[in-house]
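>>> Let me see the structure of the following:
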Amino acid sequence: MMPSHGGKTVAQLSVLIQNGALDPVALAEETFIAIDSCKDQSIFVNLLEQRARAEAAASSKRIRDGRSLGLLDGIPVAWKDLFDIEGLATTAGSTVLKTSVPATRDADVVAALAGAGMVSIGRVNMSEFAFSGLGINPHYGTPQNPASTDGARLPGGSSSGSGVAVASGLVPVSIGTDTGGSVRIPAAFNGIVGYKATRGRYSMRGVFPLSKSLDSLGPLCHTVQDAVWIDAAMRGLGTPDVRRSSVEGLSLVVPETIVFDDAEAGVVSAFEVALKLLEKSGAKIRRQAFPAYAAIFELMAKYGPLVTAEAFVLHRERLAGPEAEGMDPRVVARTRLGEKITMTGYIETLAAREHLMAEFASSIGPGELVVSPTLPHVAPLTAPLLTNDELFVKTNAKTLRNTLIGNFLDGCGVSIPCGAGDAGMPVGLLLSGLPNGDEHLLSVALATEEAIR
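Coordinates of the predicted model:
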C-alpha cells in the first residue's frame, strides 16, 4: 500500500506541511501504516515508531506556533542500516552484529537532519556490510525492485532498501552510503535520483565503514532539487546554497573508455536520446577516451581492489572467528580475498591513485562534467543470481564497473533517470564531477534533470 502522499517529492510535501494542509503527525502515521501494509516486508529492518511520533509531534507544534525549522521540518527520512541511531545496535545488514552494544548517540548526519526537523522513520535493508552492488541479502531478504513487471528484479546495492523505500513511495528520501556505487546503482535500477557527494563532504562519525579511502554518503530521492535541500541540511546549513545553472553553453564529456563495454542496447539508446535532449537545450557534447579509466582496472587486476584490502582489515578478526559462519558466504569469500593483497600492493595503489586523479583532472576542461550511463544494464532478474555464484560475481563486477570509477577518482556524481531499457526497466544518466566540485555538479544536475525528464 502506497500512502496517499506516497511518491511526492520532498519539495511537494514541504509546501503542504508549511501551509498547514498536511500535519507531520498524520504523515508519519500514514507512513507507518503503508510500511506495515506493504507486500515487501524486506525493505525496513528497524522502525523507529516512538522516536518518529515524538519528532513529528514536535514538528507539528513548531509549525502551528510559527516556529518552523525550515524546508525540511516534518519530512520523513529513512536511514541505511549503517548509521548509528541512539539506543539501537548498528547491524550493517548482518545478523552477527545484532548483539552489539547499542549506539549512545546518533551519527552526526542523523543528528543534522533531526536538527532540520526531519522525522526518522526507520533503518532500511542493505547488502551485508555494504559489500555488493546487487542488493541481495540472505538474512533480511532482498527488497524487490518496484519497477519490475516480469518478476522480482534486483534493487541494486548496497543501499537496496533506500532505493526501494523511495521508489515505492514509502518515504520521500533515504540516506545511503557509496563506496563503489551504492547510492547511484540503486537509484538507477529503481528510476530515482541518487547523489554521491565527494568523500568527506559530510561527517562520517557514527557511520559503519567499508573502505575509509572510498566511503562517501548521499541521499536517494525523487528529484535533484530534493537532493540539494538534503545536502544543505546534512552540512548544517539552514538554506541551500546551490543555484540552478543553465544547460545553454554547458560542456559535457562522454567517455569512450570502459563505460559502454558490453552495454545493453536499450541502455545506450536511452542515454543517447538524453544527450540529444541536452544538445537541443544548448549543451555542447564531446567524446573522449580516458586512459585513466582503463588504468584503474589494470591497477586492480595487478594489486587487488582498495575496497577489498580495507574491508579485510576491518573484518579480519570476524572472519577468523565463529561469526564468519553467520555471514553471507559470498561476502566472506570476497572479503577474504583482501588477505592476498600485500602492503606493497596497497601502498602502490594509493600512490597510483593520486597520479590518476591528477591525470584525469587535467584531461577535462574548466567547468566540464563527465556524462555516461550510470550502469551498462538495467536491473537483472533476482532468481538466477540467488543460486549461481559464478553469475553473481560476474554481474556484481559489471554492475559496479561504471560507478566505482568515480569513487576511485574521489569525485562526486548524480544519477538521474533518463528513460527505460530492456523490459521497460529504468535507465540512469550519470553526471560526474571532480573532487569537491559538488556545488557545480548539483547546479548543473538541476538544469540537466529539467532537460531530460
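>>> going forward, measure contacts between C-alpha atoms and count neighbours the same way
Fine.
>>> What residues does the residue minimising distance to the centre of the chain make contact with?
The residue lying closest to the centre of the chain (Cα atoms, centre = their mean) is Val183, at 1.3 Å. Val183 makes contacts with 157-159, 163, 176-177, 194-196, 217-220, as judged by Cα atoms under 8 Å, 6 or more residues apart in numbering.
>>> Next one: it from Arg244, what distance?
Going from Val183 to Arg244 by Cα to Cα, to the nearest Å gives 22 Å.
>>> Helix or strand: which one has Ala451?
For Ala451, the host element (DSSP states H and E) is helix 438-452.
>>> Could you tell me whether Gly122 really is in a strand?
Yes. Counting by DSSP: H, G, I helix; E, B strand; the rest coil, Gly122 falls inside a strand.
>>> I'd say it and Ala78 touch.
Yes. In this structure, Gly122 is within contact of Ala78 by Cα atoms under 8 Å, at 5.2 Å.
>>> The contacts of Val183 in strands, which ones?
Helix and strand membership here follows DSSP state E; of the contacts of Val183, those in strands are 176-177, 194-196, 217-220.
>>> One more, please, to line up against the first structure:
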Amino acid sequence: MIPTLAELRTALDEGRATSLQLTDAALAHIADPAGEGVRVYTKVYSAQARAAAQASDLLRGAGLARSPIDGLPISVKDLFDVAGEATLAGSVALQGAPAATQNAVIVQRLLAAGAVIVGRTNMTEFAYSGLGLNPHYGTPRNPWDRAAGRIPGGSSSGAAVSVTDQMAVAAIGTDTGGSVRIPAALCGLTGFKPTARRVPLAGALPLATRLDSIGPIAASVACCAQLDAILAGDAQPLPKPARLAGMRLAVPTNIVQDGMDSHVAASFRAALSRLSAAGALLEEIVVPEFDELASINATGGLSSAEAWTWHRALIEHAGDRYDPRVLSRIRRGQTMTAADLLELLDARVRWIAALEERIARYDALLMPTVPIIAPTIAELTEDEAYYRTNALILRNPTFINFLDGCALSLPCQETGTAPVGLMLAATGGRDRHVLALGMAVEALLQTPA
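Reported below is the predicted structural model:
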C-alpha cells in the first residue's frame, strides 16, 4: 500500500521518520538494479535531494515546517525547467540546448513549500502520446503484471511509476490529452487534471498551450488536492468530501464506453452501482458534442498545429533524432492552413458552449478514464497497433482538455485485479468541486462492499 502525503507528514511530525530517511529510501529504490529506476528517471538529484532533506529536518526540528509537503520526496516530469540544466522533454533532439536560467514556476513553488525534488521523470518524447513508450531512454514497465511488460501510460510515464515503486511519494506531470490521468488509471493511482489556467505553465516545455495543464499523480484524492493547492498557489482551505446522496452524475453512453474490455466494463459498472446505492442520482445521457469532435479536429487538431509551430525549427536540423512515431504526429500540423486553425478555434468556442449548456444541471460526468487495461509493450511493436491503441487510450480524456474542463481519475477496480480508472469531470473552474466529489467517491469505493 502506497502511503499518503498525510500519513507521511504525520510520521515526520511525530518523529517516527525523518525527511532524510524518506529521501534515502526513495533514492535506494531508484538505484536498485533490479528495479525500474533507470527507465523511470532521466536525471536523479541525489546530492541535492539529501541536502534539501537535511535542511527540512533541521527546520522541522525548530518547529518551522513550511507546508504539508515539507520534506517529502517529489518527482517532476522531464519537461519542467530546472535552473542550470537543459530541458530535454524525453528527447535527445535537444541535447546541447541552452540551460534554463530559472526554475519553472511549479518547480519553484514546490521548492518554496519544502518539497525534496529527487529527479526528473521519463516521458513520451515531447509528451506526444498516451502510451508512455520512449525509444531513447527506455519505457518504464507498469507495476501491474510487470513480468508481462505492460505499458505505463503516458505521456507522464515515469511520473506514475516513480510513485508506484516508491521512488517518490508523489509526482508532477502534464496533461494535454490525458497525460496525467492515463498513467494514473493504468498504474492504479489517482491523477488530477486541473482547469488549464489554474496552474501557471511558465517554464514548462509546451505541447499545445491551449490544452496543456499541470497536475499531480499520487496515492489519493486528498494527496492530489494538497499538491494542486501548492501548484496553483491556492491558499484556501482544502476541499472536504462532498455528500454523495443527491449528487447528479451524468454517464455518457456514446463514444466513451465503446471498445471497453470486459474487465474495464465490469469495474465501471460496479462503481456506478455502488454510487447509485449510496444515493447518487445517475443519469445516462447522449452527448452529441462527443460525436462531433473528430470532424472538428479533422484537419489536424490543436495539438498538431501548436506542436508544429514550436518544433518546426528543431525538426529542420534534428528531425532524424526524433522518435518517428512522434515526428509523424507533429508533422500533421505542417499542412494546416491559417483558415483551418481559425475555423478550429471558432468551432471549439461553439463546442464548449454547447457542451457546458448540456451538462450544466449535473455535478459531474462519469466515464472510464481508459477503456482497456494496459496492453503489453510487445503488442505495440507494429505501427498500426501503436496508432490505433494510442487513439483509443487518448479518446476519453481528450474530451475534457478540449472542453477546458477539470477531471480526476481514481482507481475503481477490485483489489488484486488490473488497474482501472474512473474519471470524474466537470466544466472549467470547478476544480475544488471535482476534488470534493472525488474524495467521497474514493471513500465509497475503498469501503468493503
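>>> hmm, back to that, which among the contacts of Val183 of the first structure gets closest to Arg62 of the first structure?
Looking at the contacts of Val183 of the first structure and their distance to Arg62 of the first structure, the nearest is Pro219, at 25.4 Å (Cα to Cα).
>>> Aligned against the second structure, show me the partner of that closest one.
Counting by TM-score structural alignment, Pro219 of the first structure corresponds to Pro216 in the second structure.
>>> Which residue, other than its chain neighbours, is closest to its match?
Computed as Cα to Cα, 6 or more residues apart in numbering, the closest residue to Pro216 of the second structure that is not its neighbour in sequence is Ile172, at 4.5 Å.
>>> which ones are touching that neighbour?
Going by Cα under 8 Å, 6+ apart, the list of residues near Ile172 of the second structure reads 74-77, 159, 214-217.
>>> And it, what's its match in the first structure?
Per TM-score structural alignment, Ile172 of the second structure is aligned with Ile175.
>>> now swap in Val92 of the second structure and tell me
Applying TM-score structural alignment, one finds that Val92 of the second structure aligns to Thr95 in the first structure.
>>> Same check on Pro183 of the second structure?
In the first structure, the residue paired with Pro183 of the second structure according to TM-score structural alignment is Pro186.
>>> burial of that match, as a residue count?
A count of neighbours around Pro186 of the first structure, defined by other Cα atoms under 10 Å, yields 34.
>>> Excluding sequence neighbours, find me the nearest residue to it.
Counting by Cα to Cα, 6+ apart, Gly156 is the residue found nearest to Pro186 of the first structure once chain neighbours are left out, at 4.2 Å.
>>> separation between that neighbour and Val164 of the first structure?
Here the distance between Gly156 of the first structure and Val164 of the first structure works out to 9 Å (Cα to Cα).
>>> between the two, what contacts are shared?
Between them, Gly156 of the first structure and Val164 share these contacting residues under Cα under 8 Å, 6+ apart: 186, 190.
>>> who's more crowded, the two?
Gly156 (38 against 34).
>>> what sits against that one?
Neighbour list for Gly156 of the first structure: 133-135, 163, 182, 185-187, 189-190, 379 [criterion: Cα under 8 Å, 6+ apart].
>>> how about it, what's its partner in the second structure?
Taking TM-score structural alignment, the alignment pairs Gly156 of the first structure with Gly153 from the second structure.
>>> Tell me which residues touch the nearest residue to Arg184 of the first structure once chain neighbours are set aside, please.
Nearest non-adjacent residue to Arg184 of the first structure, counting by Cα to Cα, 6+ apart: Gly194, 5.0 Å away. If you count contacts by Cα under 8 Å, 6+ apart, Gly194 of the first structure has them with 183-184, 186-188, 218-221, 227, 414-416.
>>> Distance of Gly194 of the first structure relative to Ala311 of the first structure?
Gly194 of the first structure sits 24 Å away from Ala311 of the first structure, taking Cα to Cα as the criterion.
>>> now do Thr342 of the first structure
Using Cα to Cα, we find Thr342 of the first structure at a distance of 14 Å from Ala311 of the first structure.
>>> likewise Lys276 of the first structure?
Applying Cα to Cα, the value for Lys276 of the first structure to Ala311 of the first structure is 41 Å.
>>> In terms of neighbours, single out the busier of those two.
For Lys276 of the first structure against Ala311, the residue with the higher neighbour count under other Cα under 10 Å is Ala311, and the figures read 23 against 15.
>>> per the alignment, that one corresponds to what in the second structure?
Residue correspondence to the second structure (TM-score structural alignment): Ala311 of the first structure is matched to Ala307.
>>> three-state assignment of that match?
Under three-state DSSP, the three-state class of Ala307 of the second structure is helix.
>>> show me what contacts it?
By Cα under 8 Å, 6+ apart, the contact list for Ala307 of the second structure reads 206-208, 330, 333.
>>> now stretch 120-133 of the first structure, how far from the centre of its chain.
Centroid displacement of stretch 120-133 of the first structure relative to its chain, using Cα atoms, centre = their mean, to the nearest Å, is 10 Å.
>>> Ends of that stretch, what's the gap?
Using Cα to Cα, one end of stretch 120-133 of the first structure lies 25 Å from the other.
>>> What residues in the second structure pair up with that stretch?
Using TM-score structural alignment, the residues of the second structure aligned to stretch 120-133 of the first structure are 117-130.
>>> Tell me which stretches of the stretch 51-200 of the first structure form helices.
For the stretch 51-200 of the first structure, the helices identified by DSSP state H, counting those that start in this stretch occupy 108-115, 160-167, 184-190, in order along the chain.
>>> sorry, back to before: against Ala103 of the first structure, how distant is the residue nearest to Arg184 of the first structure?
Separation of Gly194 of the first structure from Ala103 of the first structure (Cα to Cα) stands at 27 Å.
>>> Same check on Val393 of the first structure?
If you measure Val393 of the first structure against Ala103 of the first structure using Cα to Cα, the figure is 34 Å.
>>> The first structure: which residue goes with Leu365 of the second structure?
Using TM-score structural alignment as the criterion, Leu365 of the second structure maps onto Val370 of the first structure.
>>> For whichever strand or helix holds that match, name the packing helices and strands.
Assigning secondary structure by DSSP H and E places Val370 of the first structure in strand 369-373. Secondary structure elements in contact with strand 369-373 of the first structure, counted by 3 or more Cα pairs under 8 Å, 6 or more residues apart in numbering; DSSP states H and E, are strand 251-255, helix 265-280, strand 426-433.
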